[in-house]
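**Q** just need the structure, nothing else, for what follows:
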Amino acid sequence: MDKLRLDKWLWAARFFKTRSLAKAAVEGGKVKVDGDRPKVSKEIAVGMMLTIRRGFDEQEVEVLALSDQRRGAPEAALLYQETDASLKLRSEDAALRKANAGEIHTEGRPNKKQRRQIHRFVRKVVDEG
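**A** As a prediction, the model looks like this:
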């Protein structure tokens, strides 16, 4: 197998649970092939670099093998290799998210005075912009 559709490979490599989710991600610009935004039917080959964004994480992987069959996770991991820079960046981002997780505190719903301030601010921004 020399070439394979991008959505099928993403599904087989277990980046997405279904081909339709893989298709939606490609159409939504969450997947790039060699830095370009591809179509779903783009044929990928061994050696291509993919950038895949899922949630907060962005992975940069090199295609090592092609498969159109979805297999277990250990076998799917053999289809690609994540770059060292991507691994390092993802671990740093995860550590930052974990460190900042407890800092989001809200005092509940805004009271009447705070709502008026919000409405004034929004009107001011809309009128200026």
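**Q** contacts and neighbour counts: CA atoms only from here.
**A** Noted.
**Q** any idea how far R120 is from I52?
**A** I52 is 40 Å from R120, where distance means C-alpha to C-alpha, to the nearest Å.
**Q** how much space between the residue nearest in space to the middle of the chain and D68?
**A** The residue lying closest to the centre of the chain (C-alpha atoms, centre = their mean) is R53, at 1.6 Å. According to C-alpha to C-alpha, R53 stands 21 Å off from D68.
**Q** W9 now?
**A** The gap separating W9 from D68 is 6 Å, by C-alpha to C-alpha.
**Q** one more to line up against the first:
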Amino acid sequence: MDAPERIRIDKWLWQARFCKTRGLAQDAVQGGKVRLNGQRIEKPGRGVGPGDVLTVRLGAHVRVLRILECGTRRGPASEAQGLYEEIAPEV
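**A** Modelled structure (predicted):
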């Protein structure tokens, strides 16, 4: 099965293993902890795809990532790391 061109932000955060559940991913988006291409988003259904840049604040850490793939499942961590590249060091 090929990866879709776009995917919901909450599903992508879950598949890329930034959140343990989709519910926690939805809470992070709705809580203003995620920016898409520099714009704050609040809807977990917002579509993202390859080339988009995410700024994610999880706890005391802020990570800036470029999405490389949408993915098709929540696989092992090594597979999840292939979905993005870090474009700024962890703060």
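**Q** fetch the TM-score of the aligned pair.
**A** The TM-score (TM-score structural alignment, normalised by the length of structure 2) is 0.91; 87 aligned residues with a C-alpha RMSD of 0.9 Å.
**Q** between I52 and R120 of structure 1, point out the one with more neighbours.
**A** Ranked by neighbour count (other C-alpha atoms under 10 Å), I52 of structure 1 and R120 place I52 first, with 20 against 12.
**Q** and the strands in structure 1?
**A** Taking DSSP state E to define them, one finds strands in structure 1 at 4-5, 31-33, 43-44, 49-54, 57-63, 80-82.
**Q** skipping adjacent residues, who's closest to the alignment partner in structure 2 of R71 of structure 1 in space?
**A** If you follow R71 of structure 1 across to structure 2 using TM-score structural alignment, you land on G75. Among residues not flanking G75 of structure 2 along the chain, Q15 sits closest, at 7.1 Å (C-alpha to C-alpha, 6 or more residues apart in numbering).
**Q** please report how far the residue mapped onto the one you found from structure 1 lies from K42 of structure 1.
**A** Aligning on TM-score structural alignment places Q15 of structure 2 opposite A12 in structure 1. From A12 of structure 1 over to K42 of structure 1 the distance is 15 Å, taken as C-alpha to C-alpha.
**Q** those two: which is more packed in?
**A** Counted by other C-alpha under 10 Å, A12 of structure 1 and K42 do not tie: A12 has more neighbours, with 25 against 15.
**Q** list the buried residues in the lengthiest helix in structure 2.
**A** The helix spanning the most residues in structure 2, taking DSSP state H as the definition, is helix 22-30. Going by neighbour count (16 or more other C-alpha atoms under 10 Å), the buried part of helix 22-30 of structure 2 is 22, 25-30.
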